[in-house]
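> structure for this input, please:
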Amino acid sequence: MSNDDPTNPFAGLEDQLKLTPQGARAELLDKARRGFCPIRNTFVQHPQAAKIRPSVLARFVTSRQERALDAFLLLHALQPILENEPYPMGTWANLLSGRRPCSTPTASKAFSTLEDMALISRRRDGHRVILTPLREDASGNPWIKAGSDAQERDGYFVVPHEYWTNGYADRLRLPGKAMLLIALKETQGDGHQSFEMALDRAFEWYGISERTAERGFNELNREHLLLTRIQRVANPKLPPGVYQRRYHRALREPFSTIDRKTLQDAAKTRVTATTERK
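Sure thing, here's the model as predicted:
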């Protein structure tokens, strides 16, 4: 029977043999049904009381582990669906392909890096690899979803799934990804739509060089993701008419504080509706 035969019950059916990495990510992320991924603040920076502020993110940047950072973020974004449906490493290789193709050995190496950093544990189950997240601070402690324990003191920020589905994960390079995560952390929650950061504080606060921070902000500007306001402030140590400059930055759609709150509110509404139906 041909596809044109009106008596053919399978008319119009065609093989669908190609799914792009971006399309595969979008389809799987849709199953997570949240629209965002929560990450603890301690992944980016230790609390103010800590003697050393830089945290795990700095280790990815200084060791140039962009692929491993992508693997870390995607693994968290795909929770909890991975708990019951682990993927073969070839699937991860496809999901992690983008600006640079990712082979199966390369994907495996990225997860080995995460294992060495005490960010995941992994074990084999036939052809599948069971990847289990550990605490985002690289302590090796068991992981639970950020925000799920009301007694937990660690704050968290959220990464909208548009990071993956709109191609930002493919277009941004490591400096841009690092500064996006920093900006997300610093602008999470009511009253924190912008943050102040001088480039020369990047290393002290986040363990990232001034040059890397500058390159990262430039990448975000090229993607039209960043707003900047330079505030001039009088300083008694400076001559009259000479002002100190303070750089205030905010994220634009789809990563703005308001956009993220909208995603979180929608997720809460869905959970409430599901609970009431039960």
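> make it CA atoms for all contacts and neighbour counts henceforth
OK.
> helices of the stretch 101-250 of the chain, start to end?
With DSSP state H, counting those that start in this stretch as the criterion, the stretch 101-250 of the chain has helices at 104-116, 162-165, 168-171, 174-186, 202-206, 210-222.
> what's next to the third one, contact-wise?
Residues from elsewhere that reach helix 168-171, judged by C-alpha atoms under 8 Å, 6 or more residues apart in numbering: 70, 98-99, 162-164, 177.
> tell me which two in the residues you listed are the farthest apart.
Using C-alpha to C-alpha, the two most remote members of these are Arg99 and Glu162, lying 16.4 Å apart.
> who has more neighbours out of these two?
Glu162 (17 against 12; other C-alpha atoms under 10 Å).
> what's near enough to touch the more buried one?
Residues counted as contacts of Glu162 (C-alpha under 8 Å, 6+ apart) are 35, 168, 254.
> following up with a second sequence; could you model it the same way so I can compare the two?
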Amino acid sequence: MTQQADSDAEEVEPATGDETRAALLERSKRQIALIRREFVQLPPGSPQRASVLSGFVSHRDKRALNAYLLLLAIGDSGPGASGPNTRLPLAVWARAFDTDLTTTGPSATAAASKVLTRLEDRKLITRARRGRERQIQVGLLREDGSGEPYTRPGTGNQDRFLALSNDYWTEGWHEELDLPGIAMLLVALHEKPGFRLPAEHAPRWYGWSADTTERGFAELVDANLLRKDSRLVKAPLSPTGLAKVNEYRLLPPFAPRQKAPGRASPRKSSPSMSTRRRGSAAATRRKATQ
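Just a heads-up that it's a prediction; the model follows:
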């Protein structure tokens, strides 16, 4: 009996990063993360329009950007000293941030700690150890990097926020998209449907290169997340009197919703993508241990 019990225990695999994030999202009871528009771009009249997002892009810090987007999605409803907060063991943070995919044990938790440090340095979170288990409590600060306390969106001010669907996590887009694609997804959520964004304006408007903008748009179009419509318009100063313009519109699951969603359980992940991502993660772990 004891040998059989030991054998059964050995066959149980630990929770994955996907499963950890799914549990956190389910606990939050929200379908979307509302993110202040100032995270993507500062308001008109500001000395410069580039905001906090440009720092993640320029430093190629996809992991920290994803970590922050997750924190905005899962922040507990109860207010803490610096706004909504989430308290977890550091090993759980490591799984949630996927730092355990290429390393294990203390190295994975050290990598997760470094991610949190980078978010602290950007004045987006606070961090403290709490309780006898010395869990890591992460509190949110205002998304503009000012270090001011975080406040949740209230009724009537939804236009000040962009909404990132939990499909970003449950459908695996946080992994499928590279950093340019993630940045331009947030820009597309920030803009109105059918927006125009000449790539050469991106450095002044958002703080990253035209090349990054074009690569991000291409990623989203190839992934069938964004529709690109090209058409000719009158251009009196053009040699031909015409100019080509591109208009962009997000497609499901990130297309703007007609009605603000309530606090409901997140949608279940797509079996095909979840299966593929679990296989990929398992292969990554095997390589890391060889």
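> before we move on, back to that, which of the contacts of Glu162 of the first structure does the second structure keep?
Retained in the second structure (both residues aligned by TM-score structural alignment, their matches' C-alpha atoms under 8 Å) from those: 168, 254.
> want to throw the contacts of Glu162 of the first structure into JSON lines with neighbour count and distance to Ser148 of the first structure?
What follows is the contacts of Glu162 of the first structure, written out as JSON lines (neighbours: other C-alpha atoms under 10 Å; distance: C-alpha to C-alpha, whole Å):
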{"residue": "Gly35", "neighbour count": "19", "distance to Ser148 of the first structure": "16"}
{"residue": "Tyr168", "neighbour count": "16", "distance to Ser148 of the first structure": "27"}
{"residue": "Pro254", "neighbour count": "16", "distance to Ser148 of the first structure": "24"}
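> closest one of the contacts of Glu162 of the first structure to Asp137 of the first structure?
Gly35 (23.3 Å).
> returning to what we had before: and the contacts of helix 168-171 of the first structure, which is closest to Trp92 of the first structure?
Of all the contacts of helix 168-171 of the first structure, the one with the least separation from Trp92 of the first structure (C-alpha to C-alpha) is Asp70, at 10.8 Å.
> any idea how far Phe217 of the first structure is from the closest one?
For Asp70 of the first structure, the distance to Phe217 of the first structure (C-alpha to C-alpha, to the nearest Å) stands at 19 Å.
> equivalent analysis for Leu238 of the first structure, please.
Counting by C-alpha to C-alpha, the gap between Leu238 of the first structure and Phe217 of the first structure amounts to 28 Å.
> check Val158 of the first structure too.
Distance from Val158 of the first structure to Phe217 of the first structure, counting by C-alpha to C-alpha: 19 Å.
> same check on Ala178 of the first structure?
For Ala178 of the first structure relative to Phe217 of the first structure (C-alpha to C-alpha), the value is 9 Å.
> other SSEs contacting the helix ranked longest in the first structure?
For the first structure, the helix that runs over the most residues, judged by DSSP state H, is helix 257-277. Taking 3 or more C-alpha pairs under 8 Å, 6 or more residues apart in numbering; DSSP states H and E as contact, the helices and strands that helix 257-277 of the first structure lies on are strand 156-160.
> quick one, strands of the stretch 51-200 of the second structure?
Here the stretch 51-200 of the second structure has its strands, by DSSP state E, counting those that start in this stretch, at 79-80, 83-88, 125-130, 135-140, 161-165.
> and the ones you listed: which comes nearest Gln4 of the second structure?
With C-alpha to C-alpha, the closest approach to Gln4 of the second structure among the strands of the stretch 51-200 of the second structure belongs to strand 83-88: 32.9 Å.
> which residues does the spatially most central residue of the second structure contact?
Taking C-alpha atoms, centre = their mean, the centroid of the second structure lies closest to Leu69, which sits 3.6 Å from it. Leu69 of the second structure makes contact with Ala33, according to C-alpha under 8 Å, 6+ apart.
> map it across to the first structure for me.
In the first structure, the position corresponding to Leu69 of the second structure is occupied by Leu73, as judged by TM-score structural alignment.
> cool, and Ala112 of the second structure?
Here Ala112 of the second structure is matched to Ala107 in the first structure, going by TM-score structural alignment.
> ok, its match to Arg153 of the first structure distance?
Relative to Arg153 of the first structure, Ala107 of the first structure is positioned 33 Å away (C-alpha to C-alpha).
> which of these two has more neighbours?
Applying other C-alpha under 10 Å to Ala107 of the first structure and Arg153 shows that Ala107 carries more neighbours, namely 23 against 8.
> compare Asp70 and Phe217 of the first structure and say which is more crowded by neighbours.
Neighbour comparison, Asp70 of the first structure and Phe217: the larger count goes to Phe217, with 24 against 19 (by other C-alpha under 10 Å).
> show me what contacts that one?
Under the contact definition (C-alpha under 8 Å, 6+ apart), the residues listed for Phe217 of the first structure are 175-176, 179, 226.
> quick check, nearest of those to Ser148 of the first structure?
Checking the contacts of Phe217 of the first structure one by one against Ser148 of the first structure (C-alpha to C-alpha), the nearest turns out to be Met179, at 26.1 Å.
> the closest one touches Asn218, doesn't it?
No. Proximity of Met179 of the first structure to Asn218 does not meet the contact threshold set by C-alpha atoms under 8 Å, at 9.8 Å.
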